[in-house]
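>>> The sequence and its predicted three-dimensional model are supplied below.
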Amino acid sequence: MTDRHSSLHSAIESRTAQIGVIGLGYVGLPLVRTFVQAGFRCIGFDLDSRKVAKLAAGESYIGHLPDSWIKEMVSAGKFAATSDMSRLAEADAILICVPTPLTDSRDPDLSYVENTARQIAKSLRPGQLIVLESTTYPGTTRQIVLPILEAAGLKLGSDFFLAYSPEREDPGNPNFSTQRIPKVVGGADPLSGELANLLYSQAVVQTVPVENCEIAEACKILENVYRAVNIAMVNELKILFDRLNIDIWSVIAAAKTKPFGFQPFYPGPGLGGHCIPIDPFYLSWLARKHESPARFIELAGEINWEMPRYVVQKVSDALNDAAKPLRGSRVGILGVAYKKDVDDPRESPAFRIIEMLEDRGVVITYHDPHVPVLPKMRHYRVPDLQSSALTPEWLAAQDAVLIVTDHTAVDYSLVVKHSAVVIDTRNAARGTNVRRA
């Protein structure tokens, strides 16, 4: 144990250590709140000056985080947001919560992680703990982040400390906020793991220390691949049962009455969010790199990736049954967020569906009570649209209404009553006579 380890250990225990969080999005900002509520002072770092300005003004840009909390923390001096990365030296622990997307060829894009590590290395000082939270493939922390940090001339375990702790954020889930979700923690060396475990134990309900950062990285991948594979299975069954004229929603409802050996997963228009659509491709990429087949994972990814195309075909079929061509028809999209009751559009299948429909000559409008304006997306051409009011007149003006996200605030009886055709990918209009994609 070094003097730097002892000093940081004491600062964490006394909660005098200052926490820096890089990336103030749907993962980073709730993490800030968790540590502030635990009694720590936090600095938030983000290159988006608009986010920094909003936070400085006490305004939230995430639906489930109220303005009142931000105003209170900022005015009390417990939280400050900045785009000045030189201030990283002020933090005793730095938590990295930056995106890990895919390239156009669906390979891992670690540019955000690498650039962030370089920014940290510029101001890295003895006695700091660095923790990567961004979802990634096993080996990233040790093989990518560590060499960048050590290039600054400091040594792991004696000068600075490094660990991995995967985020498990579930935006909009009222039962599991950040502080109520167990935190898996793995260090690049034993001292780093001990310090990271101590840090999170001050702020969350439970920590789960594991032997090293690779196990922690693989843990997050396993969690999300598990979900992706099971969703792919029900999506494939949805297509099969549709041809057999069997309602899969009724099948799942019956199956989940079994009190053991079955967990329900549900079909949908495609995967969305920051993890499940991406993580399987990270693992399959790693498998190819090590000349190990990952056919099961790749097949699941292919099935889920093709669901928007299946939905578009269902829209075409429904319009055809109404004696209308796809080209020139007006289709109203209900819900563009990636999951119900949140304002998070990341990787939402709605954007691929919109692009595919527009490519076929469809006139698109949309309604989403949580997403007032369609945001620009990395991989999709997004029309310049604002959310339409959910009125009988808007519904009646559409040749078809496509339910992509099943927000609770939507009156689905109103939708069914005033729409010529409804294609329901979420079973939101259950109990009504609608075509389900």
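Yep, it's here.
>>> contacts and neighbour counts: CA atoms only from here.
Fine.
>>> Count the neighbours of Leu222 for me.
Look at Leu222: counted by other C-alpha atoms under 10 Å, it has 15 neighbours.
>>> what sits against it?
Neighbour list for Leu222: empty [criterion: C-alpha atoms under 8 Å, 6 or more residues apart in numbering].
>>> One more: Tyr282?
Asp107, Pro108, Thr136, Tyr137.
>>> quick one: which of those sit in helices?
Judged by DSSP state H, helices contain none of the contacts of Tyr282.
>>> Let me know the closest of those residues to Glu59.
Thr136 (30.5 Å; C-alpha to C-alpha).
>>> Against Gly193, how distant is the closest one?
Per C-alpha to C-alpha, to the nearest Å, Thr136 is found 18 Å from Gly193.
>>> now do Ala57
In terms of C-alpha to C-alpha, Ala57 sits 36 Å off from Gly193.
>>> Whichever of the contacts of Tyr282 end up buried, select them in PyMOL.
One line in PyMOL is enough to select the buried ones among these; burial here means 16 or more other C-alpha atoms under 10 Å:
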select buried, resi 107+108+136+137
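>>> would you turn the contacts of Tyr282 into TSV with distance to Glu302?
Shown next, in TSV, are these (distance: C-alpha to C-alpha, whole Å):
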residue	distance to Glu302
Asp107	14
Pro108	16
Thr136	20
Tyr137	19
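>>> what's the closest of the contacts of Tyr282 to Ala80?
Ala80 lies nearest to Thr136 out of the contacts of Tyr282, by C-alpha to C-alpha, at 27.8 Å.
>>> Comparison target, given below:
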Amino acid sequence: MPLNTLPVTEGLRLGAAFETVPGRAAPAGPYAGAVAVVGLGYVGLPTALGLLAAGTEVIGIDVSAQRLAAIRAGNVDLLPSDLERLAEFDGDPRFTLTDDPAALARARTVLVCVPTPVDQHLAPDLRALRSAAATVVEHAVPGQLLMLTSTTYVGTTRDLLTGPLTERGFTVGEDIFVAFSPER
């Protein structure tokens, strides 16, 4: 059946998987485990809050001590619904905020959510992404899924994650896993 003729599921709402479900237990089975979100900006922080609402343990990592302090104080630029979620998860033991990259080793999944701004020629500035990817590779452990969510050009995942992981001795697709899921 051609893709454009697939039936639409009635009542399906985008984002439903991230809604808070009262009394919902943390995920179990093969998908259980903490998710580290590297970069707690306009993409990473709402992503972390959505994962928390779904019952997942989240390790939020940011290099900026000021950003972490602002998040702890609830003084961040979020949509009102996300500000409510942030207040809801204040003090929740499933939500760790840190600037210590060693915390990456505790995560089953690592989402890299750092900005890739473009210059006046629309060329991406990859400095933050290169730094974050190098840190993630340095602290990677077997069995993890490392997912790049920053929007960038074809080959960046290979250049910044799979290549360096192979150099570290990992076999990508066997003992560590890599994915690319850009946010735009």
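Yes, it's here. Bear in mind that the values here come from a model prediction, so they are computed numbers and not experimental data.
>>> And the TM-score between these chains?
Here the superposed chains carry a TM-score of 0.76, computed using TM-score structural alignment, normalised by the length of the second structure; 156 aligned residues with a C-alpha RMSD of 2.0 Å.
>>> follow-up on the earlier one: looking only at neighbour counts, state which of Ala57 and Gly193 of the first structure leads.
Comparing Ala57 of the first structure with Gly193 by other C-alpha under 10 Å, the one with more neighbours is Gly193, at 26 against 14.
>>> List the contacts of the more buried one.
Per C-alpha under 8 Å, 6+ apart, neighbours of Gly193 of the first structure: Leu162, Ala163, Val185, Gly186, Gly187, Pro209, Asn212.
>>> now Gly33 of the second structure
Each residue near Gly33 of the second structure by C-alpha under 8 Å, 6+ apart is listed here: Pro27, Thr56, Glu57, Ala107, Arg108, Thr109.
>>> for Val141 of the second structure, same thing?
Ala105, Ile176.
>>> roughly how far apart are Ala73 of the second structure and Thr47 of the second structure?
Counting by C-alpha to C-alpha - Ala73 of the second structure and Thr47 of the second structure are separated by 18 Å.
>>> Distance-wise, check the spatially most central residue of the second structure relative to Val35 of the second structure.
The residue lying closest to the centre of the second structure (C-alpha atoms, centre = their mean) is Leu111, at 2.8 Å. From Leu111 of the second structure across to Val35 of the second structure, the span is 7 Å (C-alpha to C-alpha).
>>> same question, Gly55 of the second structure
Here the distance between Gly55 of the second structure and Val35 of the second structure works out to 11 Å (C-alpha to C-alpha).
>>> These two - which one has more neighbours?
Val35 (25 against 21).
>>> Is it correct that the more buried one is in contact with Ala54?
No. If you go by C-alpha atoms under 8 Å, Val35 of the second structure and Ala54 don't touch, sitting 11.7 Å apart.
>>> Aligned to Tyr164 of the first structure, what sits in the second structure?
When the second structure is aligned by TM-score structural alignment, Tyr164 of the first structure is paired with Phe180.
>>> what's near enough to touch that match?
Per C-alpha under 8 Å, 6+ apart, neighbours of Phe180 of the second structure: Met147, Leu148, Thr149, Thr157.
>>> And those, which is closest to Ala103 of the second structure?
Closest approach between the contacts of Phe180 of the second structure and Ala103 of the second structure, by C-alpha to C-alpha: Met147, at 16.3 Å.
>>> Give me the mean deviation of the strand or helix carrying the closest one from the first structure.
Assigned by DSSP states H and E, Met147 of the second structure belongs to strand 145-148. Mean deviation of strand 145-148 of the second structure from its aligned counterpart in the first structure after superposition (mean C-alpha distance after the TM-score superposition for the first structure): 0.4 Å.
>>> equivalent range in the first structure for that strand?
Counting by TM-score structural alignment, strand 145-148 of the second structure sits on residues 129-132 of the first structure.
>>> how about the strands in the second structure?
Here the second structure has its strands, by DSSP state E, at 34-38, 58-61, 95-98, 107-112, 145-148, 177-180.
>>> can I get those strands in a markdown table with distance to Arg67 of the second structure?
Shown next, in a markdown table, are the strands of the second structure (distance: least, C-alpha to C-alpha, whole Å):
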| stretch | distance to Arg67 of the second structure |
| --- | --- |
| strand 34-38 | 12 |
| strand 58-61 | 10 |
| strand 95-98 | 10 |
| strand 107-112 | 16 |
| strand 145-148 | 21 |
| strand 177-180 | 25 |
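>>> can you tell which of those is closest to Leu86 of the second structure?
Here strand 95-98 is closest among the strands of the second structure (C-alpha to C-alpha), at 10.1 Å.
>>> Does anything pack onto the closest one? Which helices or strands?
Strand 95-98 of the second structure sits against strand 58-61, with contacts defined as 3 or more C-alpha pairs under 8 Å, 6 or more residues apart in numbering; DSSP states H and E.
>>> quick one: the strand it packs on to chain centroid distance?
The chain centroid and the centroid of strand 58-61 of the second structure are separated by 8 Å, computed with C-alpha atoms, centre = their mean, to the nearest Å.
>>> Identify all contacting residues around it.
Strand 58-61 of the second structure has contacts (C-alpha under 8 Å, 6+ apart) with 34-40, 45, 48, 51-52, 94-101, 103-104, 107.
>>> Apply 6 Å and report the result again.
Identification of contacts with strand 58-61 of the second structure by C-alpha atoms under 6 Å, 6 or more residues apart in numbering yields Ala34, Val35, Ala36, Val37, Val38, Phe95, Thr96, Leu97, Thr98, Asp99.
>>> Residue in the first structure paired with Pro115 of the second structure?
Match for Pro115 of the second structure (TM-score structural alignment): Pro99.
>>> Neighbours of whatever residue of the first structure lines up with Val136 of the second structure, how many?
Mapped onto the first structure by TM-score structural alignment, Val136 of the second structure lines up with Ile120. Per other C-alpha under 10 Å, the neighbour tally for Ile120 of the first structure reads 23.
>>> quick one, what contacts the residue found closest to Arg4 of the first structure once you drop the neighbours it is linked to in the chain?
Nearest residue to Arg4 of the first structure in three dimensions, chain neighbours excluded: Gly127, at 5.0 Å (C-alpha to C-alpha, 6 or more residues apart in numbering). Neighbouring residues of Gly127 of the first structure by C-alpha under 6 Å, 6+ apart: Arg4, Asp159, Phe160.
>>> Keep only those residues that stay in contact in the second structure.
Mapping the contacts of Gly127 of the first structure onto the second structure (both residues aligned by TM-score structural alignment, their matches' C-alpha atoms under 6 Å) leaves Asp159, Phe160 still in contact.
>>> now, which of the contacts of Gly127 of the first structure sits nearest Ser49 of the first structure?
So of the contacts of Gly127 of the first structure, ranked by how close each gets to Ser49 of the first structure (C-alpha to C-alpha), first place is Phe160, at 29.3 Å.
>>> Thank you kindly, that will do.
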